[in-house]
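Enquirer: fold the following and give me the result.
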Amino acid sequence: MPRSQPSRIRIPRIGVDAPTTALGLDRHQQIAVPPPEQPKTAGWYKLGPSPGEAGTAVVVGHVDSRVTGRAVFFRLGALKKGDTIEVLRKDGKKARFTVDGVARYPKSKVPAEVYQHTDKAQLRVITCGGAYDKAAKAYKDNIVVFATLAAGRAT
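Expert: Next comes the predicted model:
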């Protein structure tokens, strides 16, 4: 599919139907996340491929919020191989992905394969997980969903 900014992400199995916003890097040169006041919004890493385009597109979002409780990807870790993720794009097309697997990694040891470029249209959906470090005010791990554009599923 040609490049086009995503506008929504839908993940039926876990009840996600959320708007997306374009994000770059934060001050630590890490992929930025949506602002805390937007816990129900997912963020697309605009410096990489768009969902449906060849390569590894990345969408991130909060697991929870001090203000609202559950956030957009609260149940992300419940996805299973074969589940569907649909990304609506500003060009009016939909990119439908099939989940290949879900993994949890310590934030300090996320493997390169998560972001590795590929000639296939792939998607990574990422949120926080694992134990919460109260002193650091952050979760220790990341939950990563690996998904591939379903054959014939770009409409």
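
Enquirer: all contacts plus neighbour counts: C-alpha atoms, from now on.
Expert: Fine.

Enquirer: I'd assumed residue 128 was in a strand, is it?
Expert: Yes: Residue 128 forms part of a strand when assessed by DSSP: H, G, I helix; E, B strand; the rest coil.

Enquirer: I figured it hits residue 137, correct?
Expert: No: using CA atoms under 8 Å, residue 128 makes no contact with residue 137, being 11.8 Å away.

Enquirer: here is the second sequence; please produce its structure so I can put it next to the first one:
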Amino acid sequence: MARLARLALVVPAVLTLLTGCSSAADTAAPRPSTSASSSATTVGTPTPTPTPAPSRGAPTEVTIPSIGISGPLMELGLNADGTVEVPPPEKGMTAGWYVGGPAPGEAGPAVIIGHNSTRFGKAVFHGLHKIAKGADITVSNTRGKPVHFTVTDTESVSKGAFPTQKVYGPTDTHALRLITCDGDFDAQGHPLKNLIVYATRA
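Expert: Predicted structure coming up:
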């Protein structure tokens, strides 16, 4: 019962951390750890469980030729409070792969999070809102075998209604989700929405 109670507390925290961007008003954004902490996803809620090494190699770069996006990838795990890490604002042109899920190209939902903009300016996913269905997303990896995905859908959602299960929940397909911020900013300069791009292996 104690474990279930802890998991229940993780969910709202996860929803608030999946921003994928920070505004120019952010002046003290914490730098998350870049270590590849072992974790996995269960029905949309990241929980600390062992994850096997990627059979296809760890992803190193994401490229979307149709909208001119290309950037290296860092590893993202969980913060001490169980929330998902995001790339630090000073690395705005670097996206991050959530190591608690599968590597891009493996069965299940691989998740890549990137900033739209930070206090340092435009970031790696600044133009992600221009992506169209059918667009190609290429993820390179350490084994030198790029994996191609085809965009199937996009969704702009309120942070308070982030579809955790839809993004992180189990799936039989070789799926990819890209996440960044979207929409207007609140009075504190924080984005109100997330943009989610859904894709499947080509």
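
Enquirer: more crowded one of residue 128 and residue 137 of structure 1?
Expert: Set side by side, residue 128 of structure 1 and residue 137 give different neighbour counts by other CA atoms under 10 Å, the larger being at residue 128 (26 against 8).

Enquirer: under the alignment, what does the more buried one map to in structure 2?
Expert: Taking TM-score structural alignment, the alignment pairs residue 128 of structure 1 with residue 181 from structure 2.

Enquirer: which residue packs closest to its match, ignoring adjacent ones?
Expert: Of all residues not flanking residue 181 of structure 2 in the chain, residue 194 sits nearest, at 4.3 Å (CA to CA, 6 or more residues apart in numbering).

Enquirer: map that neighbour onto structure 1.
Expert: Counting by TM-score structural alignment, residue 194 of structure 2 corresponds to residue 142 in structure 1.

Enquirer: quick one: residues contacting its match.
Expert: Going by CA atoms under 8 Å, 6 or more residues apart in numbering, residue 142 of structure 1 touches 104-107, 110, 126-130.

Enquirer: mind listing what's buried along the helix or strand containing it?
Expert: Taking DSSP states H and E as the definition, one finds residue 142 of structure 1 inside strand 138-154. Residues of strand 138-154 of structure 1 classed as buried: 139-150, 154 (neighbour count, 16 or more other CA atoms under 10 Å).

Enquirer: just curious, which of these is nearest to residue 31 of structure 1?
Expert: Within the buried residues of strand 138-154 of structure 1, the smallest distance to residue 31 of structure 1 is 12.7 Å, found for residue 142 (CA to CA).
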